[in-house]
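Asks: with the sequence up front, the predicted model follows.
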Amino acid sequence: MWRYFVGAGAALLLAVAGMFLFRGTAASRAELPAAPAAVAEAAEEEALPDEAPKASAKTREQKRFDRYDKDRNDAITREEYLLSRRKAFAKLDANGDGKLAFEEWAIKTTDKFGGADKDKSGALTRAEFLATAPKPRKAAPKCACPKPAAKAEQADEQE
């Protein structure tokens, strides 16, 4: 019989302790700090525009035209048009003789194969072929917003 009394007492003590713990954590929650006065005033003064800002009127083709027109005379000469092709050819022409041999054209692929063929057998195993997979590109950040700490430092400097 005394076991029942001890069990009931323990349950009652746990319930009371739980109640105190719950009230203690609820009361100790930190509230968010108020916005600095300078930031709050600036936010109130700036009115939002009626409509979203528009992109520039330049079309995609106009931008492409401007990339080719190096001297900005609104005309693309043959030299300007072929300049990007000449640069690409010059990168591939390893010996600079003005002729592009197959080995020069395929040098990047040949080097990649040679680097992946670790046992120099002339053939790639599955594990070696896996090393030739292109690396995933990191996505560029879309927003260059300042970090919250930087905003707080700027507000401190203004005061």
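Replies: Looks like it arrived, so ask away.

Asks: use CA for all of it now, contacts and neighbours both
Replies: Fine.

Asks: the helices in the chain, which residues?
Replies: 2-27, 37-45, 60-68, 78-92, 102-105, 107-116, 126-130, 148-158 (DSSP state H).

Asks: okay, now the one to match up with it:
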Amino acid sequence: MWRYLAGGMAALLMVAAGWLLFSSRATSDPVLPPPPPAPLRADTAGDEPAAPVPEATERTREEKRFDRYDKDRDSRITRDEYLVSRRKAFAKLDANGDGRLSFDEWAAKTTAKFAAADRDKSGVMDRAEFATTAVKRKAKPRCVCPQASADDGN
């Protein structure tokens, strides 16, 4: 029994020592924010006032997006206005115009891609044919950094 009591006391002492060690290393100095930037001054050499800086419009990105959807400009978006883009996308996929989208109409682009890749028209693609279906990614532009010359002393 006394072993349990001694073990419990040792654990409490270790926790207390850890807390004291941690709290003594903690800094209580407040981190001050950086000073505000200095205001821009007009050129004092000339007597001419500085040209006014053009201001950006106060329309936010959300206001612009709202205005794109609000076709009748009544400051309200109806369900039909909201679904216009989806109707256009659906109409592009609905090849026969029956108002119903079959699987073949939905998968037309993928079907055409398979047919173009299947060069021997066997209905299956081998590795070489499948490799032609990979997404063509644009190469990232390389950084053209000036080379340090040997005669600059560094």
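Replies: Alright, I've got the coordinates. Keep in mind that this is a model prediction, so the values were computed, not measured.

Asks: hang on, the earlier thing: so which of the helices of the first structure comes closest to residue 51 of the first structure?
Replies: Among the helices of the first structure, the nearest to residue 51 of the first structure by Cα to Cα is helix 37-45 (17.9 Å).

Asks: tell me what angle the closest one forms with helix 148-158.
Replies: If you take axes from the mean of the first three to the mean of the last three Cα atoms, to 10 degrees, helix 37-45 of the first structure sits at 100 degrees to helix 148-158.

Asks: residue nearest the centroid of the second structure?
Replies: Nearest residue to the geometric centre of the second structure (Cα atoms, centre = their mean): residue 61, 15.4 Å.

Asks: that residue -> the first structure?
Replies: Aligned counterpart of residue 61 of the second structure in the first structure: residue 60 (TM-score structural alignment).

Asks: can you tell me how far that match is from residue 138 of the first structure?
Replies: When distance is defined by Cα to Cα, to the nearest Å, residue 60 of the first structure is 25 Å away from residue 138 of the first structure.

Asks: which residue in the second structure lines up with residue 156 of the first structure?
Replies: Per TM-score structural alignment, there is no equivalent position to residue 156 of the first structure in the second structure.

Asks: so residue 156 of the first structure versus residue 41 of the first structure, what's the distance?
Replies: 15 Å.

Asks: same question for residue 85 of the first structure.
Replies: 56 Å.

Asks: please apply the same query to residue 104 of the first structure.
Replies: From residue 104 of the first structure to residue 41 of the first structure the distance is 65 Å (Cα to Cα).
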